[in-house]
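Student: after the sequence you'll find the predicted model.
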Amino acid sequence: MDIPKLQIGDLTAPVPIVQGGMGIGISLSNLAAAVANFGGIGVISAAEPGFNFDGYNRNKLETNLKALKYHIQRARKLSPKGIIGVNIMTAINHFEKMVKAAVNEGVDIIFSGAGLPMNLPKFVKESKTKIAPIVSSGRVAKLICRQWDRKYQYLPDAIVVEGPEAGGHLGFSTEQLENIKDLPLTKLVKEVKDALKTFEEKYQRRVPIIAGGGIHDGKDIVKILSAGASAVQMATRFVATYECDADDKFKQSYINAGKEDVMIINSPVGMPGRAIRNKFVEKVYKKQKPQNIKCINCLKPCNPQNTPYCIADALINAQKGELDKGFAFAGAKVYKINRITSVKKLIDKLMEEVKSYKKDMD
């Protein structure tokens, strides 16, 4: 059986895989372009993209805007025919300015989560840029659709539903994350599918669902597509690739991780997250607060006076391979990764597995 393409309006991705946006600096133009070149949707993270640009410490906003434009332009140059997206968290400071910059650069699609992107449609109405909110439940999907419909007469071009096995900051309580079997991704896909029905009937079009969180191989992909999703979102699998924008030591931390090393942390920004245990994490969560914390002022919910460490600073250090001063976020199945490969080989392997599992099901 043929592998279904992902259709989002006039955008067609031959491979039904969206590479998840990973900050800080894990998925920039290099990784996004590689994924786009081999049929998926490549995604640049807009979380502090200017961290390694001159001027970052002098004028962070200006430098981040400059860096975001640079990476969109570079990805477009490296993948002139591929689909390039940007992940912009609603929780970042200057969210609207980052969205406008991405739209002005003609990015194909904006993915937005870490909060409710209630005003996102007003920035894209006169553009070709598609928008896809990231949700963790059918209830949240319905809430966003209702607001976009009422205020902007706009239906999401796609919706991403992230389950509790994802990496990074998560839209679930710590208790839910400790009982992930109660929230299988297939169940969440069906929830979102049901939530969209009324709006799809009104607008006479289908909203493709992209599902992510804990998807590791072709069998996982087939399972999610069979549940009603149009595509999957995968992030963790793309870290251990040559094209990933992170330092090799960051990638090696994925390869070295055992199942027991994957843990839930309480992030300084008030959201739980899934990360790989290391000495830095153990130290800060034993209340040994690092000295001379420099607040980068990246996320709205963060309170520098109470934070045990600067999350952005820790992630920047990790991206550079300085894991004694930071840590890596990762999905629940990171321990299954045992080698670094190329994006092409990874996508080819995943698609071969999908064909094999589909054949068995038929």
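Tutor: Here it is on my side, so go on. Numbering: from 1, shown residues only.

Student: only C-alpha atoms from now on, for both contacts and neighbour counts.
Tutor: Fine.

Student: could you pull out the helices for the stretch 201-350 of the chain?
Tutor: Counting by DSSP state H, counting those that start in this stretch, the stretch 201-350 of the chain has helices at residues 218-226, 236-239, 248-256, 279-284, 311-319, 343-361.

Student: so how far is the fifth one off the chain centroid?
Tutor: So that's helix 311-319. 17 Å (Cα atoms, centre = their mean, to the nearest Å).

Student: relative to helix 248-256, how tilted is that helix?
Tutor: Per axes from the mean of the first three to the mean of the last three Cα atoms, to 10 degrees, the angle that helix 311-319 makes with helix 248-256 is 90 degrees.

Student: hang on, the earlier thing: okay, the helices of the stretch 201-350 of the chain in CSV with mean neighbour count next?
Tutor: Output for the helices of the stretch 201-350 of the chain, formatted as CSV (neighbours: other Cα atoms under 10 Å):
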stretch, mean neighbour count
helix 218-226, 19
helix 236-239, 26
helix 248-256, 20
helix 279-284, 14
helix 311-319, 22
helix 343-361, 16
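
Student: how about these in a markdown table, adding distance to Pro49?
Tutor: What follows is the helices of the stretch 201-350 of the chain, written out as a markdown table (distance: least, Cα to Cα, whole Å):
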| stretch | distance to Pro49 |
| --- | --- |
| helix 218-226 | 30 |
| helix 236-239 | 17 |
| helix 248-256 | 17 |
| helix 279-284 | 23 |
| helix 311-319 | 10 |
| helix 343-361 | 22 |
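
Student: which of the ones you listed sits closest to His169?
Tutor: Taking Cα to Cα, helix 311-319 is the member of the helices of the stretch 201-350 of the chain nearest to His169, at 11.0 Å.

Student: show me what that closest one is in contact with.
Tutor: Identification of contacts with helix 311-319 by Cα atoms under 8 Å, 6 or more residues apart in numbering yields 23-26, 48, 51, 246-247, 250, 267-269, 294-296, 298, 323, 325-328.

Student: show me which of these are buried.
Tutor: 23-26, 48, 51, 246-247, 250, 267-269, 295, 298, 323, 325-328 (16 or more other Cα atoms under 10 Å).

Student: got another, please set it beside the one above:
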Amino acid sequence: MKSLKIGNLEIPVPIIQGGMGVGISLSGLASAVANEGGIGVISAAGLGLIHKEKSLDYVKASIEGLKKEIRTAKEKTIGVIGVNIMAALTNFEDMVKTTISEKADIIFAGAGLPLDLPKYLKPDSITKLVPIVSSAKAARIIAQKWINNYDYAPDAIVVEGPKAGGHLGFKANQIEDNNFSLEEIIPNVVKEIAPLRTKYNKSIPVIAAGGIHTQEDMLRIMELGADGVQLGSRFVTTHECDADEKFKQEYIKATEDNIEIIQSPVGMPGRAIKNEFIDQVKEGLKSPKSCPFHCIKTCKVEKSPYCIISALYNAYKGNFKNGYAFAGSNAYKAKKLISVKELFNELTAKS
């Protein structure tokens, strides 16, 4: 298993920890992953709730919270720290500017097309820019926009398949269609960006994500052209994960049958662990009274079946009467809590 290089960053182990919000991957998990030689990732979603103060509104609390998480992670590791920022966030620009000014190593941007991301870089910026896509077409559109408008090719590309947890960049009928599987998408993206690698003399590694659980999964997808992998669900059941212990136990208790596709208020399908809250949503019993956060561009309170940021924040705190856990398709395979170090040892063990 070769090391991963993104620009001038050397990542000894080609494993990226997925950015999981709200609050599931913060400085604690990210620094632990970075210390094992992977890329630790802080999720920017919902930080205004996690770091709320009376003197700050949601937007300002999000900025201050992100600064705190990046600085705390950097104090705990000399490894590589990234920030996951959803393009669908209404405070996307604030989160990007803050991440760059705090000199985080990488921005991972998905949940929409981050077409103007390079415009936020300054001459002295060190932050690498990595879009998250679900198709070769999306990779091409983003790369063309970045190159045409900013003369900037992506530093890497994360390709997230339909087995991922959380919001998915696929239509409902594509999720179980083998034509849209990660195994089909990866070679197409590699082929799409090959000319850019040559033209810009840039490695532009392709990172595979979604449903990767074992070393065998990793090696199989890397044989298809991926240079590294991104794992989310595997890191939830670690001691260092920033979520409440009850959140981690939702994964431990999960079965294959109760991980299902739901329709999110943001207008995208998502994969989650079924519970009473989700059942009540289906019955129309969870409509929000107001929207104090305005956190997602595509979420309309008058049409929303529930407030997604509140639901995810409640789950992060262990309150599953009023929330639920996003999870990847193989999340149910976790049977116990382990350390990040143990997980890395398992994924990188020589046969």
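Tutor: Nice, I can see it. Since we're looking at a predicted model, the values are computed, not measured.

Student: TM-score of the superposition?
Tutor: The TM-score (TM-score structural alignment, normalised by the length of the second structure) is 0.97; 350 aligned residues with a Cα RMSD of 1.3 Å.

Student: so which of the helices of the stretch 201-350 of the first structure comes closest to Ala114 of the first structure?
Tutor: Judging those by Cα to Cα, what sits closest to Ala114 of the first structure is helix 311-319, at 14.7 Å.

Student: the second structure: matching residues for the closest one?
Tutor: Taking TM-score structural alignment as the measure, the second structure aligns residues 308-316 with helix 311-319 of the first structure.

Student: please apply the same query to stretch 129-147 of the first structure.
Tutor: So stretch 129-147 of the first structure sits over residues 127-145 in the second structure, by TM-score structural alignment.

Student: Gly79 of the second structure maps to what in the first structure?
Tutor: So, by TM-score structural alignment, Gly79 of the second structure is matched to Gly82.

Student: quick check: the gap between that match and Asp149 of the first structure.
Tutor: Distance, Gly82 of the first structure to Asp149 of the first structure, by Cα to Cα, to the nearest Å: 30 Å.

Student: these two: who's more crowded?
Tutor: A direct count of neighbours by other Cα atoms under 10 Å for Gly82 of the first structure and Asp149 places Gly82 higher, at 26 against 17.

Student: is it true that the more buried one touches Ala32?
Tutor: No - between Gly82 of the first structure and Ala32 there is no contact under Cα atoms under 8 Å: 9.4 Å.

Student: which residue ranges of the stretch 51-200 of the first structure form strands?
Tutor: 83-87, 109-112, 130-135, 159-162, 168-169 (DSSP state E, counting those that start in this stretch).

Student: mean distance, the first one to its aligned residues in the second structure?
Tutor: Yep, that's strand 83-87 of the first structure we're talking about. Following superposition, strand 83-87 of the first structure is found to deviate from the second structure by 0.2 Å on average (mean Cα distance after the TM-score superposition for the first structure).

Student: contact partners for the aligned residue in the second structure for Val334 of the first structure?
Tutor: Under the alignment (TM-score structural alignment), Val334 of the first structure pairs with Ala331 of the second structure. Ala331 of the second structure is in contact with 233-234, 251, 254, counting by Cα under 8 Å, 6+ apart.

Student: which two in those are spaced the farthest apart?
Tutor: Taking Cα to Cα, no two of the contacts of Ala331 of the second structure sit farther apart than Arg234 and Ala254, at 13.4 Å.

Student: identify the residue of the second structure aligned to Pro117 of the first structure.
Tutor: Pro117 of the first structure maps onto Pro114 in the second structure, with residues paired by TM-score structural alignment.

Student: I'd guessed its match sits against Ile142; true?
Tutor: Yes - with contact defined as Cα under 8 Å, Pro114 of the second structure counts as touching Ile142 (7.2 Å).

Student: who touches both of those two?
Tutor: Counting by Cα under 8 Å, 6+ apart, the residues touching both Pro114 of the second structure and Ile142 are Pro131.

Student: which residues are in contact with both of Gly82 and Ala32 of the first structure?
Tutor: With Cα under 8 Å, 6+ apart, Gly82 of the first structure and Ala32 have common neighbours 41-42.

Student: the strands of the stretch 51-200 of the first structure: which one's closest to Asp182 of the first structure?
Tutor: Across these, closest to Asp182 of the first structure is strand 159-162 (Cα to Cα), at 14.4 Å.

Student: touching the closest one from outside, list them.
Tutor: By Cα under 8 Å, 6+ apart, strand 159-162 of the first structure touches 111, 132-137, 141, 185, 188-189, 192, 207-213, 233.

Student: nearest residue to Asp105 of the second structure other than its sequence neighbours?
Tutor: Nearest residue to Asp105 of the second structure in three dimensions, chain neighbours excluded: Thr127, at 4.7 Å (Cα to Cα, 6 or more residues apart in numbering).

Student: same question for Gly225 of the second structure.
Tutor: Using Cα to Cα, 6+ apart, the closest residue to Gly225 of the second structure is Pro187 (6.1 Å).

Student: Ser304 of the second structure now?
Tutor: Pro265 (5.3 Å).

Student: please name the residues that touch the aligned partner of the one you found in the first structure.
Tutor: Using TM-score structural alignment, the equivalent of Pro265 of the second structure in the first structure is Pro268. Taking Cα under 8 Å, 6+ apart, we find Pro268 of the first structure in contact with 302-303, 307-311.
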